[in-house]
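Participant: Have a look at this fold, sequence not included:
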């Protein structure tokens, strides 16, 4: 015993007793994650939660070539949400690491506004932290496409008559990290969507576009859409939907909802909570890059029977209640960058639409609440008129039972909306041409807008400016740029004047939708400045190009 070397002194470790110390060891043991020799600071490049597996750096904390442990994979999956980790005193943060360095998938500097935004901060902290253990994932035709199990409560909420299937439609959420332009999102390039994989014919493609709307407005729109889908599938007015169910393809399989968010950075992160509740979104699965290519859009797919209303209250199916919601096929497209609304429509028409080939596309802005059976009435107009290329319903102002009419700005806009719906649109509709189908609530026949109408429409897309050259937004004069402030008017004219075709536009009175209107002078002036400039320029464009009607089939 006298020849035994002396025990190591704890004082050599800055006077702190380590819980991992072994008094009978010849040298002190290391913690699972040994602090590297260099110091950490808030600017240190730490592993980001959404980096692809192909671009992960070697384990900075001893994953490769360092100490090995019995269960590295289980350690990697532990969420790092605070300085302390369950079961491990002292936590896994290096002494000088900045916890705020974790969680932001796009590594933006924290502004004064964002740093005080509790919702954004909470969302960032929820993202899974990669521990540095490199995993190789087999890509699908060179693309990152994978499935994740949905939470058990979400899956168990689906009625048994729908969930008894051999597919993973109700048990797994599908995620695709799209690294391509919307025009290149095709099957030839290895991309796919569940609806196409299941070989389902799409009759209705309903698109909800959003920017920074809060969860109340978003839930208001999404729940209204789901109620409309239920009414369509259970209606007794249409032989088409009844026959569809009898032929073996239920009505809900012919309807797809596309939720397109214009940029991860500006969006209200509380909307993601709504989508996670219904099973369409999950934290910590997004990839910033795949094989060195930046992700352009994060695409989530799931078929859900859950909804959240504007209260907000979770809406669940109950037994054999005839008022239960039907399953809804949802494609959630979360764009990595803010590219404006027209780019969102390019994802809809050139990306999703080209793959699904729907008959009718319905456009709705987040915050607009479709009324009872309003989407059905739009579809019915197309079904009864084979030459109808586009239509819109009545949009009325949200007045909260008349209380908002005490605001003169709201009262004036309410009067304007009513006069437009009573005088303008019915008169224009009688001639087969409506000067503008509002983007907040309108519908188009997909094959009618293919070709020149969409080509002219997408000239205003900023992301195409370099490709289009002088025809793009950077090569336009001031008049043309003003015209693209009301690009939906251009689409309407080009649709009616399409060569060798005789498409018409109409106004559908029974179809109604409620929207919120500006309540302050600043908001109203900003909106009307854009509308007036755009409508005047588009009106001049229609007059100058009137001769194109002679080349159409009218």
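Facilitator: Done, it's in. What you are looking at is a predicted structure, and each value in this text was computed from that prediction instead of being measured.
Participant: C-alpha only now, for contacts and for neighbours.
Facilitator: OK.
Participant: Do a quick rundown of the helices in the stretch 451-554 of the chain.
Facilitator: Along the stretch 451-554 of the chain, counting by DSSP state H, counting those that start in this stretch, helices occupy 452-457, 465-468, 478-483, 487-496, 521-544.
Participant: Any idea how far the second one is from the middle of the chain?
Facilitator: Which is helix 465-468. Using CA atoms, centre = their mean, to the nearest Å, the mean C-alpha position of helix 465-468 is found 25 Å from that of the whole chain.
Participant: can you check the longest one too?
Facilitator: Relative to its parent chain, helix 521-544 has a centroid offset of 28 Å by CA atoms, centre = their mean.
Participant: for residue 490, what are its contacts?
Facilitator: Residue 490 makes contact with 456-457, 483-484, 538, 542 under the criterion CA atoms under 8 Å, 6 or more residues apart in numbering.
Participant: how near is it to residue 442?
Facilitator: With the distance defined as CA to CA, to the nearest Å, residue 490 ends up 14 Å from residue 442.
Participant: then this one, side by side with the first:
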């Protein structure tokens, strides 16, 4: 949620070498920090400044840990801010501190030294209350610091209890955490903040795992520990996504909230597991994810070879129109560079046990701007990636298995893209076929009842599209959900009654399959998600149609305009003309495809429309294929977990307890039940 930047930057090259400097950082910022050299480091504080007041015993304990901190951090978490209010930072930071502190009890033998890096993108854009919090907590202006990219990075070590108290959050947490705070002098874009973090701060902190966390995302208490365990168990995983959902809708939730929640549920239950099985997770969500520092910072063995990190940060100087659209979702680009990296077959993983809740868009306008960035960048990344398929298949550093896996993942991405591109045409044909089926129905009474319930659902969904404080909101939402459930049940019953069994089965199978997949793969959401599934099924195509149309009409728009942000990058007229030309090519091609499909469906009924329900059949067929692949993926994953479950049960109930060593059983249990 950051302002976009178009200024060109020449970044320093850190591949395979240390940064030159006047002296080691440890000589200037105390032994709490790693003795790695940093350009332009400054000492601007007296010893002890910037630390929360501690008792003598606590100071002694911290001093004893200084030597350990010099060897590096286990976790370094990056949070970037633009104009978010303090409340968003409070909820995210307090939950993160709880999750970091939980490592002491959940994994006592695990190295858990952590540092939280917060970068505010522009002093004049940062919320005044956040700046006051930084000062009150002693995170800036009173501690040690060093310079990077012309900005000042403030370093300090704090007790978690003190930070929680400064945030106004109750809690009895006894751990410590380090902070690196940077308030940039002016807004220079989110990617510039990532360059500051990855190219300057991380080499100084020497982390093992690097996280990204959005302000507004709340991680559950065990999320950090679970990601640490997951990365330890999967040494070939370079980055991993967590399971991120919007808040679970309550009884009076708006249609907008329900749709966003279900859209995230469908992604986590269907799309992501299938992508992981195909070998390529198309997005590493910046809302909450983890990277293995050794993977993203390792240089290629080729002369002049780039690290994945270097290729990712080329977006700062991106001038090609397609690249500018790609970097609207820089997390997708980062994943591409990791998968395409030479000399190592890295994977992108998914750890559904690590859960987080992110904030949803409050208005339809915000949702339009958010999905415009997401959808356009996803399409641009796929186009760019398909252009690299021939070169990938001819590479000598990739084996047959890597190439087969990459080809399968590209085929799956093609299937998803085809469903997106053809969706507008199918929506139009679906509405025409549904209207014709109701008008010319053999049983007018049945058609009137079903049509009336569908119309009622649409009207109630429109009345409750946004959250309102009206006393009628709750009851209108309840009536909407009831009408949606009755509509779906009636449509399924009508399909069974009015069509041959094979046609009816094709209509019903996707709904049942989706409910089963969600129930099996989404623990904790097994009641909420199926409950809202009928409303999602009835409204998804129409909402997606509006979002997709808006995205296509604004392919040329490369601003980060989600929550009131504006384009202040000062683009030249020539660049804007090039972006509009790209918009005309991409949007024009997709509109032409959909117009052709609609024309074929209307003029040649034998192709799409053999009966009133055949358009619905054609529309659900592609969805059924996607759902079927997802179900097969989940089933295969469940079967692979059976041996682990068997070993765990065997360890719990050994045949001969007398012959077993006393310490062997706990080790066996832990090893058998570790998340995979």
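Facilitator: Thanks, I have the structure now. Small disclaimer: the values here were computed from a predicted structure and weren't measured.
Participant: TM-score of the superposed pair?
Facilitator: These two chains, once laid on top of each other, score a TM-score of 0.58 by TM-score structural alignment, normalised by the length of the first structure; 354 aligned residues with a CA RMSD of 3.3 Å.
Participant: Name the SS class of the residue most central in space within the second structure, please.
Facilitator: Centroid-nearest residue in the second structure, with CA atoms, centre = their mean: residue 285, separated by 2.3 Å. Assigned by DSSP: H, G, I helix; E, B strand; the rest coil, the conformation of residue 285 of the second structure is coil.
Participant: That one touches residue 334, doesn't it?
Facilitator: No: contact criterion CA atoms under 8 Å: residue 285 of the second structure and residue 334 do not qualify, at 10.2 Å.
Participant: Could you tell me which residues touch both of those two?
Facilitator: Shared contacts of residue 285 of the second structure and residue 334 (CA under 8 Å, 6+ apart): none.
Participant: Residue 454 of the first structure and residue 491 touch, don't they?
Facilitator: Yes: Residue 454 of the first structure lies in contact with residue 491 (CA under 8 Å); the separation is 7.0 Å.
Participant: out of the two, which sits in the busier spot?
Facilitator: Higher neighbour count among residue 454 of the first structure and residue 491: residue 491, with 23 against 19, using other CA atoms under 10 Å.
Participant: which one is the counterpart of the more buried one in the second structure nearest to, not counting chain neighbours?
Facilitator: Here residue 491 of the first structure is matched to residue 334 in the second structure, going by TM-score structural alignment. Residue nearest to residue 334 of the second structure in three dimensions, not counting chain neighbours: residue 312, with 5.5 Å by CA to CA, 6 or more residues apart in numbering.
Participant: burial count for that neighbour?
Facilitator: Here the number of neighbours of residue 312 of the second structure (other CA under 10 Å) works out to 24.
Participant: need the contact list for the aligned residue in the first structure for it.
Facilitator: Residue 312 of the second structure maps onto residue 457 in the first structure, with residues paired by TM-score structural alignment. Under the criterion of CA under 8 Å, 6+ apart, the neighbours of residue 457 of the first structure are 487-488, 490-491.
Participant: One more: residue 387 of the first structure?
Facilitator: With contacts defined as CA under 8 Å, 6+ apart, the neighbours of residue 387 of the first structure are 502-504.
Participant: Which residue, neighbours along the chain excluded, lies closest to the equivalent of residue 515 of the first structure over in the second structure?
Facilitator: Structural correspondence for residue 515 of the first structure with respect to the second structure (TM-score structural alignment): residue 358. Using CA to CA, 6+ apart and skipping the chain neighbours, the partner closest in space to residue 358 of the second structure is residue 217 (4.1 Å).
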